[in-house]
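>>> Take this sequence and fold it.
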Amino acid sequence: MLKKDLVVHSTLANQVYQHLKKRIINQELKPGTRLIVSHIAAELGTSLTPVREALTSLTKDGLVEMIPHKGACVAKPTRKNFEDLFVVRKVLEGLSVRLAASRLTPADIQTLDELIDRGDSILSAGEAESWIEMDMKLHGFIAQKSGNELLIEILSGIQDRIHIFRLLTVGWPDGVKRASQEHQAIVSALRRGDVEGAEKLMMEHIENTLRVGLENEE
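Model prediction:
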C-alpha cells in the first residue's frame, strides 16, 4: 500500500473512531448497544476495515467491549469499573491540585471563582448537562495548572470514562449542590495557600462523587 493510501486509511479509521466515541459519550449509543461493523460502515459510507480499527481503539479506551457470540457492544460499566476508576482518579487529582497550588496566580484563582459562579447559575437554571461541562472545565483547569505533562496526559486519558460516570449517575440537584460546595471549599483552600488542605478536600470530593453517584445508580 502506498504511503498516501496509508494516511487516508488512518484518517478514515480516526474519523470513525471520533464519530462513535462522541455518540457513546453523549449517550446516543446506550450501554449494551450492539455495534455491527457492516451497519456502521454502510451508515458512514466506508469500508469494513476502518470500522474494525475504530472499534479496537474504543475497546482499548474502555468504551466498547467484545462479547463472545455477540460482537462489539457499547461497554456497560459495572460498579467495580467505577470503583477502580475513582481509586485512580482520587490519587491523580489529589496530586494535581497539590502541584497546581504553588503555580496558581491571582488571575487563575479568579478563573476558578468564575467557573464556580457559572456552575451556580447553571444549577439555578436546572441545566444538568451544562453543569457537567463546567465541572469538567474546572477539574481540567486545575490539572493543566499542575504543570506536569505526564499527569495531564494520564488524566486526559480517563476523562471519557469519568464523563460517562457523570452522565449515568449525576445526582440532580442535591448531588450537584454538594459538589459545588466542595468546589468552593477547594478553591478557598487554594486561595489561602493551604496546599495540604486543598489536596485533602479534593480527594474527599472525588470519594463523595463516587459514593453519591453509586447511590443514584441503585
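>>> going forward, measure contacts between C-alpha atoms and count neighbours the same way
OK.
>>> any idea how far residue 62 is from the most centrally placed residue in the chain?
Nearest to the geometric centre of the chain sits residue 159, at 2.7 Å (Cα atoms, centre = their mean). For residue 159, the distance to residue 62 equals 11 Å [Cα to Cα, to the nearest Å].
>>> Then residue 217?
Look at residue 217 and residue 62: by Cα to Cα, they are 19 Å apart.
>>> Which helix or strand contains residue 209?
Residue 209 belongs to helix 195-217 when assigned by DSSP states H and E.
>>> roughly how far apart are residue 89 and residue 127?
Taken as Cα to Cα, the span from residue 89 to residue 127 is 25 Å.
>>> More neighbours: those two, which one.
Taking neighbours as other Cα atoms under 10 Å, residue 89 and residue 127 compare with residue 89 leading, 20 against 14.
>>> residues of the helix or strand hosting the more buried one that come out buried?
Assigning secondary structure by DSSP H and E places residue 89 in helix 79-101. In terms of neighbour count (16 or more other Cα atoms under 10 Å), helix 79-101 has its buried residues at 82, 85-86, 89-90, 92-101.
>>> please give me the structure for this one as well, since I'd like to look at both together:
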Amino acid sequence: MGVSTASVREQLEVARALKLVEVKPRTGIKPLPYNFSDAIHISLNYAIEVNPELFRDFSDLRKKIEAAYWYEVAAQVTGEDIHYLNQLVDRAMEKLRSRPPQIPQWEHRELHITLYKRLRNPFVLGLLEAYWDMYEQAGLNSFVDLAYLEAVWQYHQSIVSALEKGDLVGGYKMLTEHMNLLYQRPHDDSRQKFE
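As a prediction, this is how the structure comes out:
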C-alpha cells in the first residue's frame, strides 16, 4: 500500500487512544463500537488539566444540551425508568443521612444518564458521560456542604416526581433550577489547582 510500518503504527496508536479499535496479539485488530465520550475524553482531559476553569464552560454546554432535549427525553421515560430513578433518589438520601454523610456521586451520575439514555443519540450520551467523568476529575465529587447536597437531591426528587405525574413543564423548571445550583456551590479552596 506504500505506507511505512512506522506510519501504520502511529495511526493505529491514535485509533487505540480514541478507543476506535482493539489490538490484541494473535487475534489482530478489531473495530470497537463508536462512543463519542471516548473520542472527546482525551481532549477534555487535557483542556481541564491546562485550565481547570474550562470545566465551567463545559458544564454550561452540558446544561444547555440537557435542557434542549428535556421534552423529548421526558416523553420517552418509562414506568420502569421512574421506579429506578426513585430508587436512586432513595439511595442518595440514605447516604446523605448516614453518619458520617456519604457523597452520592454514583447515584448523581446514574440519575442523569438514566434520564437521557433512551434518546439513542450517541453525541448527547457521549457528552453527558464525558461530563460526569470530568465532574469527578474537576474535584466536584468532594464533600463541600451537606445543605448544598441535600438541595441537589431535593431537586432530583422533584424532577422524578414531576415525571411520575406527567408534569413535563414542572420537571423542566426543576431541572434548570437544579443545574444552576452548580454555580452556587460553595468552593473548596483546599483543592489542588493546576499551575
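>>> How alike are these chains, TM-score-wise?
Here the TM-score for the pair of chains, by TM-score structural alignment, normalised by the length of structure 2, is 0.68; 163 aligned residues with a Cα RMSD of 3.2 Å.
>>> about what we covered before: contact partners for the counterpart of the residue nearest to the centre of structure 1 in structure 2?
Under the alignment by TM-score structural alignment, residue 159 of structure 1 pairs with residue 132 in structure 2. Taking Cα atoms under 8 Å, 6 or more residues apart in numbering, we find residue 132 of structure 2 in contact with residue 109.
>>> Tell me which stretches of structure 2 form strands.
Here structure 2 has its strands, by DSSP state E, at 21-24, 28-31.
>>> against structure 1, where does the last one fall?
Strand 28-31 of structure 2 falls opposite no residue of structure 1 when the two are matched by TM-score structural alignment.
>>> Please identify the buried residues of that strand?
Under 16+ other Cα under 10 Å, strand 28-31 of structure 2 has no buried positions.
>>> What of stretch 130-139 of structure 1?
So for stretch 130-139 of structure 1, counting by 16+ other Cα under 10 Å, buried means 131-132, 134-135, 138-139.
>>> Pull the residues that contact it.
112, 115-116, 118-119, 122-123, 163, 166-167.
>>> Generate a PyMOL selection restricted to the buried subset of those.
The buried residues among the contacts of stretch 130-139 of structure 1 can be selected in PyMOL (16+ other Cα under 10 Å) with this line:
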select buried, resi 112+115+116+119+122+123+163+166+167
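>>> Make JSON lines out of the contacts of stretch 130-139 of structure 1 and add distance to residue 145 of structure 1.
Shown next, in JSON lines, are those (distance: Cα to Cα, whole Å):
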{"residue": "112", "distance to residue 145 of structure 1": "11"}
{"residue": "115", "distance to residue 145 of structure 1": "15"}
{"residue": "116", "distance to residue 145 of structure 1": "17"}
{"residue": "118", "distance to residue 145 of structure 1": "20"}
{"residue": "119", "distance to residue 145 of structure 1": "20"}
{"residue": "122", "distance to residue 145 of structure 1": "25"}
{"residue": "123", "distance to residue 145 of structure 1": "26"}
{"residue": "163", "distance to residue 145 of structure 1": "20"}
{"residue": "166", "distance to residue 145 of structure 1": "23"}
{"residue": "167", "distance to residue 145 of structure 1": "26"}
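>>> taking the contacts of stretch 130-139 of structure 1 one by one, which sit in helices?
Cross-referencing the contacts of stretch 130-139 of structure 1 against helices under DSSP state H gives 112, 115-116, 118-119, 122-123, 163, 166-167.
>>> Now which residue in structure 2 aligns to residue 117 of structure 1?
In structure 2, residue 117 of structure 1 lands on residue 90 (TM-score structural alignment).
>>> neighbours around its match, how many?
Neighbours of residue 90 of structure 2 (other Cα under 10 Å): 15.
>>> Could you measure from it over to residue 83 of structure 2?
11 Å.
>>> Likewise for residue 22 of structure 2?
From residue 22 of structure 2 to residue 83 of structure 2 the distance is 37 Å (Cα to Cα).
>>> of these two, who's got more company?
Shown here are residue 22 of structure 2 and residue 83; by other Cα under 10 Å, residue 22 has more neighbours (15 against 12).
>>> was I right about that one contacting residue 31?
Yes: here residue 22 of structure 2 reaches residue 31: they are 6.3 Å apart, a contact under Cα atoms under 8 Å.
>>> Please report the distance of residue 160 of structure 1 from residue 25 of structure 1.
7 Å.
>>> What's the local residue count around the residue nearest to residue 91 of structure 1 when sequence neighbours are not counted?
Spatially, and ignoring its direct neighbours in sequence, residue 91 of structure 1 is nearest to residue 203 (7.2 Å; Cα to Cα, 6 or more residues apart in numbering). Residue 203 of structure 1: 23 surrounding residues under other Cα under 10 Å.
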